[in-house]
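Enquirer: What shape does this take:
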Amino acid sequence: MGKSTTVAAAFTPLLELAFGSRPPLRFEFWDGSAVQPSGDNPGTMVIRSKDALNHMVWAPGELGLGRAYVAGTVDLEGDIFQVLRALQSAVPGDARLGVAGAWHALGAARRLGALTRRPQPPPEEARPPRGRQHTRHRDAAVISHHYDVGNDFYRLVLGASMTYSCARFAAADDDGRAAADPTVSLEDAQRAKHDLVCRKLGLTERPGMRLLDIGCGWGSMAMHAASVYGARVVGVTISGTQAELARKRIAEAGLSATVEIRQTDYRDLRGEQFDAISSIGMFEHVGANRADEYFDTLRALLRPEGRLLNHAISSAGGSKIRPRSFIGRYVFPDGELLDVGEVVLAMERAGFEVRDVEALREHYALTLREWVANLETGWDQAVSLAGEGRARIWRIYMAASALGFEDGGLGLHQVLGVIPTRQGRSGLPATRRAWG
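Expert: Take a look at the predicted model:
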């Protein structure tokens, strides 16, 4: 590269191939040169060193860019949602640079001296899990990677509710017709979600009903069911750090007599009977090939007229999280999103009568925006608790997920099923009005 040639000049042809003309945001390079956006500037992508290009050459696409961002050799400045939306709008998800783009990228990287040996991924990246997918051992390793980050870090991101699932931004007693209300606080929205689940499961009918909470996290749903409705709750998780803190929170709330937390796999539950089962934000880890086993296992744990509420992220047509994607390497290895129609069919195959399906995707977008705000407000503390790489992972993954729920690429459904008696009694109210 000649002395008068800037890094921006070397990369302008590649950016034109990627975006059709000028990029949708400002690109700034380590030599101070920059490429200006085609219109209003929503933010800046700062490429801080040649190392960023090396990551992107060796792993083209989102994984290489994600690695560079986690390593700190790429920064996204400005409103993270606006920056990601601008990039997403300018380059459709199925876009490819093709052979010409690959040659431009290699040529530019070579001229800039960025083609070196394959870089090591940042340490926060999950190594590909070993063994057959969705075995107990492999699932435990995957769950540990995501959830055993540190309870204090999760408390900072999730807020006082310590609930890592979609909240419901509406009054706890509304009729289910109101739009998501962004003025509701995150804590109130999580409380409303827990209350809705309890009412759908019929825990309002009498004190002392026995609830199984699959994937109980830090115990928030279990505590709500016990303290508000007098339920006797068994919560299960395979995360050791979750189980430890859940037990501590339950003891501090004086609920140890009615709430039990077990560190165990749901597949090891046998020989017990429950009045209701809640599964909130856990089904994404089950996988399509295990869905029948999952619902068969839960079916065997329910008494006649017992209800199951399955609350899970969904994807039209179903979607496996690819191992070479950013989410697959950094966030949810082995994750899989099922089409809600497939969830309904699997529940019916297990003997459930599906009585209600509710979509809450706009609520999850609001939830994620609240979590991103918590993270950005407490950034220095988050970095001290979990490291800068981990904080960067969470910032970009949560922001991108929020956009996915806003544009409909991701869905969130609560599916309510019941086990009818031999005489066909379901025990459910005739309309939704009973639970709101």
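
Enquirer: contacts, neighbours, all on C-alpha from now
Expert: OK.

Enquirer: Okay, buried residues for the longest helix seen in the chain please.
Expert: Across the chain, the longest stretch assigned as helix under DSSP state H is helix 388-407. Buried residues in helix 388-407, counting neighbours by 16 or more other CA atoms under 10 Å, are found at 388-406.

Enquirer: just checking, what packs against the helix or strand following it?
Expert: Later in the chain than helix 388-407, the nearest helix or strand by DSSP states H and E is strand 411-418. Packed against strand 411-418, as judged by 3 or more CA pairs under 8 Å, 6 or more residues apart in numbering; DSSP states H and E, are the following elements: strand 302-314, helix 340-349, strand 353-359, helix 361-377.

Enquirer: gap between strand 411-418 and the chain center?
Expert: Remark: strand 411-418 is offset 17 Å from the chain centroid, using CA atoms, centre = their mean, to the nearest Å.

Enquirer: how far away is the nearest residue to residue 346 once chain neighbours are set aside from residue 23?
Expert: Sequence neighbours aside, residue 292 is the residue nearest to residue 346 in space, at 5.8 Å (criterion: CA to CA, 6 or more residues apart in numbering). As judged by CA to CA, to the nearest Å, residue 292 and residue 23 stand 46 Å apart.

Enquirer: And residue 203, by the same measure?
Expert: Going from residue 203 to residue 23 by CA to CA gives 54 Å.

Enquirer: please give me the structure for this one as well, since I'd like to look at both together:
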Amino acid sequence: MPHTADRLAALARQVLGRPSPIRIRAWDGSEAGPPDGPALVVRNRRALRRLMWSSGELGFARGWVSGDLDVDGDLYDALTRLSGLALNRDEPVPAGPPAGVFGAAPRGPAARLREAGRTARDAARPLGTMLSLTGLPVPPPAPAEEIRRRRGVLHSVRRDQEAIRHHYDVGNDFYALVLGPSMVYSCAYWDRPDATLEDAQRAKLDLICRKLALGPGMRLLDVGCGWGSMALHAAEHYGVQVVGITISHEQADLARKRVSEAGLTGRVEIRIQDYREHADGPYDAISSIGMAEHVGRVQFRAYADTLYELLRPGGRLLNHQISRRPVPNEEAYQVDEFIDRYVFPDGELAPIGTTVSVLEEAGLEVRDVHALREHYATTLRAWVANLESNQEQAARLTTQGRARVWRLYMAASALAFEQNRIGVNQILAVKTPPTGRSGMPPTRTL
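Expert: The predicted model follows:
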């Protein structure tokens, strides 16, 4: 009788129409598949039941988070192979941007068979193999780290608060371990080859300050201020008065502590406040760094209108936001199932063109779009390295499952940026007054 791994490899071939792109190691110790590269470790029958009941990337994610599935070897190589981009090294990458961070739309065995032009009768054999391997065909419960029940209207203040708590209120010590001393949770700016993560994050904050033309006496609003890094940098190095707002209590607690320790209490105020509830304008400048991804389609125009109203005439906005590649005939805003369940609940990505259009519809004049896609891939790999170097400590600070979530999502996202499936852009816009005098420099110097 064939070993379990051989049966799994045969199952993969039936579904994919070609050999498995990755070596498979089963719970009985058997192995099958390519001898080179990483191995997909299937620890138990429950892993297969997860894949059967939640096909595509959600099933894989549930298996990964629970520890039922693992990778022995290079995680980036494994995810690239599993994405389908390396199923045949001699074939070109399929045209069109895939849907998920794993590099392929969530497709289960049935969808794979349909794509290959096979019938329901063709599906009977792999289904029978799957059932014989999984044991009782009962769906396993989702891991505790998955968000399931959501209350309230999508992107209402209350529901957004719950989503932010799920992602950010997992412990400041955990984030410090992953992000490093900068405590900046957005794309860094790698302006020289020998830069450290801390150097690159400092360069990013300084780049934003210069784009906003900050100077002494100016008022800056930092929307989604996180742990206060932008507010601290702007106040210390550019002499501005800063109001930072966040709806994460843990972020606000640490940000206030950092402001106090830096001796900047009189120049930086950190508030627990939703951007929709803020009315302290006008401001000379507004920074929104890695926050707009949480806003969503139903609120993005209101977000743009609010920031427009909070700026003085001639005031500048720097909107730093992840984007996705556009897909013809699809809704502009898209949700990734794994990210939605485990990482950023209710987060939505839109193409850069959609974001620019909405900002201009609100009355802002977009003056510059700066793509930083490759920079985010480098940043994510640095965060993954921090996590992998401190895996046991990360698990103690949160849970083993939560640490696994972060490692998977950051590694998969790094590949998505590298492969141009998602991007990140700094959009510089100005509230140009009726005179048309924007105050922007005549030449681009940054």
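
Enquirer: TM-score for this pair?
Expert: Superposed pair, TM-score by TM-score structural alignment, normalised by the length of the first structure: 0.92. Supporting alignment: 415 aligned residues with a CA RMSD of 1.6 Å.

Enquirer: okay, residue 292 and residue 23 of the first structure: which has more neighbours?
Expert: Per other CA atoms under 10 Å, whichever of residue 292 of the first structure and residue 23 has more neighbours is residue 23, with 23 against 19.

Enquirer: Tell me which residue of the second structure lines up with the more buried one.
Expert: Per TM-score structural alignment, the equivalent position to residue 23 of the first structure in the second structure is residue 20.

Enquirer: That match contacts residue 11, correct?
Expert: No: using CA atoms under 8 Å, residue 20 of the second structure is not in contact with residue 11; the gap is 9.0 Å.

Enquirer: aligned partner of residue 115 of the first structure in the second structure?
Expert: So, by TM-score structural alignment, residue 115 of the first structure is matched to residue 136.

Enquirer: With residue 143 of the first structure instead?
Expert: Residue pairing (TM-score structural alignment): residue 143 of the first structure is matched to residue 164 of the second structure.

Enquirer: For that match, identify the helix or strand it belongs to.
Expert: Residue 164 of the second structure belongs to helix 157-168 when assigned by DSSP H and E.

Enquirer: can you state the direction angle for the following helix or strand past that helix and helix 400-418?
Expert: Note on helix 157-168 of the second structure: by DSSP H and E, the next helix or strand toward the C-terminus is helix 172-179. Helix 172-179 of the second structure and helix 400-418 are oriented at 30 degrees to each other (axes from the mean of the first three to the mean of the last three CA atoms, to 10 degrees).

Enquirer: start and end residues in the first structure for the helix or strand that helix 172-179 of the second structure is followed by, please.
Expert: Sequence order places helix 197-211 as the next helix or strand after helix 172-179 of the second structure, per DSSP H and E. Counting by TM-score structural alignment, helix 197-211 of the second structure pairs with residues 186-200 of the first structure.

Enquirer: Check the mean deviation of that stretch from the second structure.
Expert: In the superposition against the second structure, stretch 186-200 of the first structure averages 0.4 Å from its aligned positions (mean CA distance after the TM-score superposition for the first structure).

Enquirer: Report the distance from that stretch to the chain centre.
Expert: With CA atoms, centre = their mean as the basis, stretch 186-200 of the first structure stands 18 Å off its chain's centre.

Enquirer: again with stretch 47-59 of the first structure
Expert: Here stretch 47-59 of the first structure is found 27 Å from its chain centre; the criterion is CA atoms, centre = their mean.

Enquirer: okay, it sits on what stretch of the second structure?
Expert: Mapped onto the second structure using TM-score structural alignment, stretch 47-59 of the first structure covers residues 42-54.

Enquirer: Next: stretch 412-431 of the first structure.
Expert: Against the second structure, stretch 412-431 of the first structure falls on residues 424-443 (TM-score structural alignment).

Enquirer: And the matching stretch, end to end?
Expert: First-to-last residue span, stretch 424-443 of the second structure, CA to CA: 23 Å.

Enquirer: Show me which residues of that stretch are buried.
Expert: Across stretch 424-443 of the second structure, burial judged by 16+ other CA under 10 Å covers 424-432, 438, 440.

Enquirer: buried ones in the match of stretch 47-59 of the first structure?
Expert: Under the neighbour-count criterion of 16+ other CA under 10 Å, stretch 42-54 of the second structure has 42-52, 54 buried.

Enquirer: would JSON lines of the residues you listed with secondary structure and distance to residue 307 of the second structure be doable?
Expert: Shown next, in JSON lines, are those (DSSP: H, G, I helix; E, B strand; the rest coil; distance: CA to CA, whole Å):
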{"residue": "42", "secondary structure": "strand", "distance to residue 307 of the second structure": "49"}
{"residue": "43", "secondary structure": "coil", "distance to residue 307 of the second structure": "50"}
{"residue": "44", "secondary structure": "coil", "distance to residue 307 of the second structure": "51"}
{"residue": "45", "secondary structure": "helix", "distance to residue 307 of the second structure": "52"}
{"residue": "46", "secondary structure": "helix", "distance to residue 307 of the second structure": "49"}
{"residue": "47", "secondary structure": "helix", "distance to residue 307 of the second structure": "46"}
{"residue": "48", "secondary structure": "helix", "distance to residue 307 of the second structure": "48"}
{"residue": "49", "secondary structure": "helix", "distance to residue 307 of the second structure": "47"}
{"residue": "50", "secondary structure": "helix", "distance to residue 307 of the second structure": "44"}
{"residue": "51", "secondary structure": "helix", "distance to residue 307 of the second structure": "44"}
{"residue": "52", "secondary structure": "helix", "distance to residue 307 of the second structure": "46"}
{"residue": "54", "secondary structure": "coil", "distance to residue 307 of the second structure": "40"}
